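Chemist: Model the structure of this input:
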Amino acid sequence: MPAPKSIRRTAIQYGAVFSLVYFTLIFFSHAYVIKQLSDESRKQHLSKELENFQAIIEAESPTTDDLRNMIHQFEMLLGHAIIIETAGGSVLTGNNFDLSQMQGVVDKPEGFIHIAQGANTLFGLRRTFTATGKLASITVLETEGALSERPLKAHLTLLGASAVLLAILLALIGTTTHLTLKPISRIKEDLRRLQSGKQSRLNPHVPEEFRPLIRQLNDLLELSNRRLDRHRRLNSDLSHLVKTSISANLAILSDIDTLPPSREDVVFMASNLRELDKSLKYRMSKADISGRQMGRTCMPVKITASVITVMEKIFPDTVFRLHTNLPENFSWPMERQDLSELLGNLLENGGKWCQTTVDVTIARTSSGLSIEVADDGPGISPEAAATVMNRGTRLDETVAGFGLGLSIVSEIVEDNLGQMNMGTSKNGGASIVILLPLPD
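Modeler: Have a look, this model is predicted:
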């Protein structure tokens, strides 16, 4: 597939083509209108001239010589050809008509007529009437060449004016294209500043057509920054944990006077390594959080059913119930691993602290997806809930009794631009509601 052309160049090219097509249509439509108006004007003044000539003849009843003189005077005055046919069959005409075309005029019916005369076409009006008690006809003809000069001048004037208008139109198209695409130049400048580290986000104040793109790019930048910050914190934590654990164990193993280690030292080292292993697993699970990604979907109902199956084996005495009106194949734009980790931690937390039952409710709302996990345990106090909900909660800052899972859940929700609310369930236990918004 060939690379797309420049938008500016493409817009100007299409603008030029459409302008030429428009110019051509205007030119030919103008020619048609001028011809129609010209024909109508000629019909009117020919009718007027013929009526005047007819009125004079009927009023004066001239002789044949008088008619010839009248024809000559009218032709000199108007520049037209006049043909009179008397009832006796005589045909009178002046010098403006080729007599070889006479038969073509005589044979024409009454009304407006066209007669070919050399390179010109004669346009005229033929009418019959009664003069001095005798039937006769009169025809007034004018050459189309004489009148065609005026439409030609009008065409040339239109052509010149249209050329000027076309140039102005192309200039306007170029200016409009430049102004329309100016925001793209600002976006390019923002990207350059972003690459150079002078700014951390793209300016959201762009035309409406670019807002979804800029919003998604900013979301990706924010997600990337959160991941980078998380990995930096994790690396720092891991370095500290490993160094502390190794230092403690080395201190015991390096003391030659106490070798071999006592039972208490062995128990301490084993406990130290178990805590290190637990902390490493926790921090590695946080490192695996993907966050919102375009093009990734999962099936919340199906994943929840799978997680419940696992939890029923871990907590055989607990009843896990799923409530939803959504079909099993309902999909949602979220990384599958994130949702599975989120549900696993919530259900594990509910299984640990419930008395008998954990209810999971999944619903589609106008703003996104709602997931509620409620149990019938002792519940969560507002003070504990506020502490757990703090962003950046570390391992040693997690509220006792709620394990490490809710901190992971909080980070997953944050990375997916959602909300996490804690409260009391209808059974008096804890209720944790996750709201995941629709992507823009």
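Chemist: Could you use CA atoms for every contact and neighbour count after this?
Modeler: OK.
Chemist: Show the residue spans covered by the helices in the stretch 301-440 of the chain.
Modeler: Ranges of helices within the stretch 301-440 of the chain are 336-353, 382-389, 405-415, based on DSSP state H, counting those that start in this stretch.
Chemist: Any chance of a markdown table for those, columns distance to Leu241?
Modeler: Shown next, in a markdown table, are the helices of the stretch 301-440 of the chain (distance: least, CA to CA, whole Å):
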| stretch | distance to Leu241 |
| --- | --- |
| helix 336-353 | 23 |
| helix 382-389 | 22 |
| helix 405-415 | 18 |
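Chemist: do you know which of those lies nearest Arg8?
Modeler: Proximity of the helices of the stretch 301-440 of the chain to Arg8 was assessed by CA to CA; the nearest stretch is helix 405-415, lying at 38.0 Å.
Chemist: Could you list every helix and strand that the closest one packs against?
Modeler: The helices and strands touching helix 405-415, judged by 3 or more CA pairs under 8 Å, 6 or more residues apart in numbering; DSSP states H and E, are helix 263-287, helix 336-353, helix 382-389, strand 419-424.
Chemist: I'd like these as a markdown table, with distance to Gln216 and mean neighbour count appended.
Modeler: Written out in a markdown table, the entries for these read as follows (distance: least, CA to CA, whole Å; neighbours: other CA atoms under 10 Å):
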| stretch | distance to Gln216 | mean neighbour count |
| --- | --- | --- |
| helix 263-287 | 23 | 15 |
| helix 336-353 | 20 | 21 |
| helix 382-389 | 26 | 15 |
| strand 419-424 | 19 | 18 |
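Chemist: For the comparison step, fold the sequence that follows:
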Amino acid sequence: MTRLSLHARLLLIAAISGIAALAFASVTIGGVLERFVMQGLDERLDAEVGMLARAITPDGRLDPARVADLPGFDTPGSGWGWRVRSVAGSWQRGAPIADAPPRGGPPLAGPPALPPAAGIAPGDGRGPDGRRIHLRRLVVPIGGGSAEIVAGAPRALVERPLLAARGTLAIALALLGAGLAAATWVQLRLGLRPIRALQGAVARVRAGSDAALPLDQPRELVPLAEEINALIAQNAAGLANARHHVANLAHGLKTPLATLALRLERDGASAEARALVAELDGRIAHHLRRARSAAPSAGERARSALGEVAADVADALRHIHAERQIVVEVTVADGATVAVERQDLEEMLGNLVDNACRHASRTVEIAAVAAERAWQVAVLDDGPGLVPDARAKALQPGVRIDERGEGYGFGLAIVAELAELYGGALTLDEAPRGGLAARLTLPKAG
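Modeler: The predicted model follows:
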């Protein structure tokens, strides 16, 4: 099941809450506008109702001399009107007013039974054309009963400005919603930027560009970065420990096994015995390769400075072969890095340069040339070199081309195995000076 991203989740929550807030604002502001518009209309109607209340005599009659139509009521056909009813009679002016019938009952017929005075109350009615009328109703006590005063105005006087105001309000809220959406998007982009930066930092650690994650993170991400750095350190320690044991196992098994193979060959042992030793050697080499390739981050976070390692190896081999005065030259560009663990790079270059120093006449050269995705490292000597058939045999484990020197014939084979582990290769051909050229292909870092 696909889970929503953090960006999508936050955007969805912001959208839902924004829509809810805008809907609440629309209802609230619409209610405020309606009360505001209705208040002005009610004040005009209440003024007319108050004037009519003062015009009613104690016996329930309407004194015409005290009646004056306020603005709105004095315009014929405007829809404004009033009505006074009491036990003494009924009077009205302007638009006829018909009370809305009670819910579930017949229309009113004749003067209703009036309740006691309770202040001016709102109401709804209908005009002669069936249009809605907003009413204000007052019941006043008189001698022997009560009188009802009703003043009305067209409901359209309220609905038209409300409709116009709500249209403007809808446009304003839509623009506000668009602004909030844009602000939310910008906020999410800026707010989630540290997470994207942390992702890039993890990628650089994995590629070997950085050793650990930077801790200059937002406060919420600092614990995560610290935990990841602790995991990286733990994995590095585990890798170093595993490689140490692999190296010990390699030295502890391969050297005695190589010695056994040579003794069996010198003592003229049977072919079956020698084949059994060879099979055992192959199985050990196979499982050692698997152990090394299964180590975390092999070839992924590995990053070694080629020039620095080459210079260290050259300096060490100059001292080892000082009595022969071998000149070891290093020609490697600054900044050349390979995706190889330093220990493995030292082992590969050490075997190749030591082999070259033992067979060189005067000079050994370490040179590196950049290819598209790899570095071509060449170790050249000016010694006697090897014929093509001997070059192929020299890469086989336990095969010694020169029986006069020390060793068991595993140096070049180990270099070839390590190079293949990192996706590279080792080839042997003739050097420009006539000696042997060991060409090592190693992937670029990053």
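Chemist: Can you pull the TM-score for these?
Modeler: With the length set by TM-score structural alignment, normalised by the length of the first structure, the two chains reach a TM-score of 0.47; 253 aligned residues with a CA RMSD of 4.3 Å.
Chemist: Out of the helices and strands packed on helix 405-415 of the first structure, flag the one nearest Ala374 of the first structure.
Modeler: When these are ranked by proximity to Ala374 of the first structure, the top entry is helix 336-353, at 7.1 Å, counting by CA to CA.
Chemist: Which strands and helices lie in contact with the helix or strand harbouring Gly152 of the second structure?
Modeler: Here Gly152 of the second structure, judged by DSSP states H and E, is contained in strand 145-154. Under the contact criterion of 3+ CA pairs under 8 Å, 6+ apart, the helices and strands touching strand 145-154 of the second structure comprise helix 6-54, strand 81-86, strand 132-142.
Chemist: after that strand comes which helix or strand?
Modeler: The element immediately downstream of strand 145-154 of the second structure (helix or strand, assigned by DSSP H and E) is helix 156-191.
Chemist: Which elements pack onto the strand or helix carrying Arg233 of the first structure?
Modeler: For Arg233 of the first structure, the host element (DSSP H and E) is helix 211-253. Packed against helix 211-253 of the first structure by the contact rule (3+ CA pairs under 8 Å, 6+ apart) you find helix 263-287.
Chemist: which other residues reach the helix it packs on?
Modeler: 230-231, 234, 238, 241-242, 245, 248-249, 252, 404, 408, 411 (CA atoms under 8 Å, 6 or more residues apart in numbering).
Chemist: Stretch 169-180 of the first structure now?
Modeler: Everything outside stretch 169-180 of the first structure that qualifies as a contact, by CA under 8 Å, 6+ apart, is 8, 11-12, 15-16, 19.
Chemist: cutoff 10 Å now
Modeler: Contacts made with stretch 169-180 of the first structure from outside it, assessed by CA atoms under 10 Å, 6 or more residues apart in numbering, are listed as 7-16, 19, 162-168, 181-182, 184-185, 207.
Chemist: Point out the ones among these that are inside helices.
Modeler: 7-16, 19, 162-168, 182, 184-185 (DSSP state H).
Chemist: Put the buried members of those into a ChimeraX selection.
Modeler: This is how ChimeraX selects the buried members of those, with burial counted by 16 or more other CA atoms under 10 Å:
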select :11,12,15,16,19,162,166
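Chemist: Save the contacts of helix 263-287 of the first structure as TSV, and put in distance to Val301 of the first structure and neighbour count too.
Modeler: Formatted as TSV, the contacts of helix 263-287 of the first structure follow (distance: CA to CA, whole Å; neighbours: other CA atoms under 10 Å):
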residue	distance to Val301 of the first structure	neighbour count
Arg230	29	18
His231	31	17
Leu234	32	17
Leu238	35	17
Leu241	38	17
Val242	39	16
Ser245	42	16
Ala248	47	15
Asn249	47	18
Ile252	51	20
Leu404	25	22
Ile408	21	23
Glu411	22	24
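Chemist: And those, which is closest to Asn349 of the first structure?
Modeler: Each of the contacts of helix 263-287 of the first structure was scored against Asn349 of the first structure by CA to CA, and Leu404 proved nearest at 9.2 Å.
Chemist: what ranges do the helices span in the stretch 251-400 of the second structure?
Modeler: Counting by DSSP H, counting those that start in this stretch, the segments of the stretch 251-400 of the second structure that form helices are 271-293, 306-320, 342-359, 388-394.
Chemist: Gly50 of the second structure reaches Leu138, doesn't it?
Modeler: Yes - counting by CA atoms under 10 Å, Leu138 is a contact partner of Gly50 of the second structure at 8.7 Å.
Chemist: So for these two, which residue has more residues nearby?
Modeler: Taking neighbours as other CA atoms under 10 Å, Gly50 of the second structure and Leu138 compare with Leu138 leading, 22 against 14.
Chemist: chain center to the biggest strand by length in the first structure, what's the gap?
Modeler: As far as residue count goes, and with DSSP state E defining each element, the longest strand of the first structure is strand 120-131. Distance of strand 120-131 of the first structure from the chain centroid (CA atoms, centre = their mean, to the nearest Å) equals 64 Å.
Chemist: tell me what it is packed against?
Modeler: Secondary structure elements in contact with strand 120-131 of the first structure, counted by 3 or more CA pairs under 10 Å, 6 or more residues apart in numbering; DSSP states H and E, are helix 7-60, strand 81-85, helix 102-106, strand 111-117, strand 134-143, helix 144-180.
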